[in-house]
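S.K.: This is the structure alone, sequence omitted:
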């Protein structure tokens, strides 16, 4: 029964198999890993910035010793809120940009892979 499925290694084109299946899979995996790395780094940067801001505010609050210090601290909170709002906006824009870039590169990769597969199919048919 197994003899029905004899495959002649001379007829099996590993280069074609590589170019149609494995190369595109590796390219997409590499693209995904790059995207993940950029996204994680952006998140780590944002987390560090937010943590540093929070700790700085706690330190400033610990330095309040009188009514004037409290007033100064509260006024500073408005600036901190404004800065955090701008930071959040920038971080969100960065993530959206990373996602858009990933989608565009994925589409280009898919188009390239389809084109290669069509060319390989055309060569095989001849």
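M.R.: Good, I have the coordinates. A quick note: this is a predicted structure, and the numbers were derived from the prediction, not measured. Residues are numbered from 1 along each chain as shown.

S.K.: hey, let's count contacts and neighbours off CA atoms from now on
M.R.: Fine.

S.K.: For residue 93, see how far away residue 121 is.
M.R.: Taking Cα to Cα, to the nearest Å as the measure, residue 121 and residue 93 are separated by 42 Å.

S.K.: for residue 107, same thing?
M.R.: For residue 107, the distance to residue 93 - Cα to Cα - is 21 Å.

S.K.: Comparison target below:
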């Protein structure tokens, strides 16, 4: 009888550890991985767009041969600068949104974990 009581106690402790620590950590880790995946993807996308703009501008300046092509290059430079600023603004908003979503999800998970731990402690 004592052995079956020990097994039951061990099983209950194992279930409590799973529900209070292991499961919440797994859930948080998945949320964090998703966040970093989105963040790195956004950063790589932005870096690619910025480098494409820079290479395009360099090619434009390499084509300058006279006053008319110089004027076109200057106009292209102004448009690229404007496009770049819009892109930076959009990328900043995207990263901010991703970060806010992660913070909200993390906070919800922390609240749920705390609530579950209190409930388990009462049992």
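M.R.: Cool, the structure landed. As the structure is a computational prediction, the values presented were derived from the model and not from experiment.

S.K.: Would you pull the TM-score for this pair?
M.R.: Overall, the chain-to-chain superposition scores 0.90 on the TM-score scale (TM-score structural alignment, normalised by the length of structure 2); 116 aligned residues with a Cα RMSD of 1.0 Å.

S.K.: Using the three-state scheme, assign residue 11 of structure 1.
M.R.: Reduced to three states with DSSP: H, G, I helix; E, B strand; the rest coil, the structure at residue 11 of structure 1 is coil.

S.K.: Contacts only, for it.
M.R.: Not one residue lies near residue 11 of structure 1 by Cα atoms under 8 Å, 6 or more residues apart in numbering.

S.K.: how far away is the alignment partner in structure 2 of it from residue 21 of structure 2?
M.R.: If you follow residue 11 of structure 1 across to structure 2 using TM-score structural alignment, you land on residue 9. Per Cα to Cα, residue 9 of structure 2 is found 18 Å from residue 21 of structure 2.

S.K.: what's the mean distance for the host helix or strand of residue 50 of structure 1 versus structure 2?
M.R.: Mapping residue 50 of structure 1 onto the secondary structure by DSSP states H and E places it in helix 23-62. Taking mean Cα distance after the TM-score superposition for structure 1, the mean distance separating helix 23-62 of structure 1 from the aligned residues in structure 2 is 0.6 Å.

S.K.: so how far is that helix from its chain's centroid?
M.R.: Between the mean C-alpha location of helix 23-62 of structure 1 and the chain-wide mean there is a distance of 10 Å, by Cα atoms, centre = their mean, to the nearest Å.
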